[in-house]
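Peer 1: Need the 3D shape of this:
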Amino acid sequence: MSKEVQTIVTILDQQYEEIVVGTRSLTERYISASMEIYKKTGIKSVIAAVSIRRY
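Peer 2: Coordinates of the predicted model:
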């Protein structure tokens, strides 16, 4: 692999990692906000499924 290609792959990998971290943060905030809303209705849990895959 040429040095230029390796640099591009490294940059893309770093950007991907930033997206994954951001996605996890959004997921945590969504679940927290959902729980706050549902607590007001008397519901004690919220079912959520989140999948993060690395290709």
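Peer 1: From now on I want contacts and neighbour counts done on CA atoms only, so please keep to that.
Peer 2: Fine.
Peer 1: distance of the spatially most central residue of the chain from Tyr30?
Peer 2: In the chain, the residue lying closest to the centroid (Cα atoms, centre = their mean) is Thr23, at 2.0 Å. Distance of Thr23 to Tyr30, computed by Cα to Cα, to the nearest Å: 10 Å.
Peer 1: one more, for comparison:
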Amino acid sequence: MGQTPHPVGDGKTEDRYQLSEDSAMGEFLTVDILADGIAILGALGFFFLGYQALQMLER
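Peer 2: So this is what the prediction gives:
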């Protein structure tokens, strides 16, 4: 990335903000996909466990 060097000290948080803004799009995309995948997997696992419990109760 072609970034102009900031003076060290006060510009620290500004630097970090700029960096996070630059990579925000790609980062959020992967994080969103990961979160969605985890949520879907968790929901499926939860339903599966509930289904198993119901089957055991019915027997």
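Peer 1: Now the TM-score, please.
Peer 2: Here the TM-score for the pair of chains, by TM-score structural alignment, normalised by the length of the first structure, is 0.63; 39 aligned residues with a Cα RMSD of 1.0 Å.
Peer 1: Now do the same for the residue nearest to the centre of the first structure: its match in the second structure.
Peer 2: Counting by TM-score structural alignment, Thr23 of the first structure lines up with Gly42 in the second structure.
Peer 1: which SSE is that match in?
Peer 2: Following DSSP states H and E, one finds Gly42 of the second structure within helix 24-58.
Peer 1: so how far does that helix sit from its counterpart in the first structure?
Peer 2: Here the mean offset of helix 24-58 of the second structure against the first structure after fitting is 0.7 Å, by mean Cα distance after the TM-score superposition for the first structure.
Peer 1: Report the distance from that helix to the chain centre.
Peer 2: Its chain's average C-alpha position is 14 Å from that of helix 24-58 of the second structure, according to Cα atoms, centre = their mean, to the nearest Å.
Peer 1: residue in the second structure matching Tyr38 of the first structure?
Peer 2: In the second structure, the residue matched to Tyr38 of the first structure (TM-score structural alignment) is Leu57.
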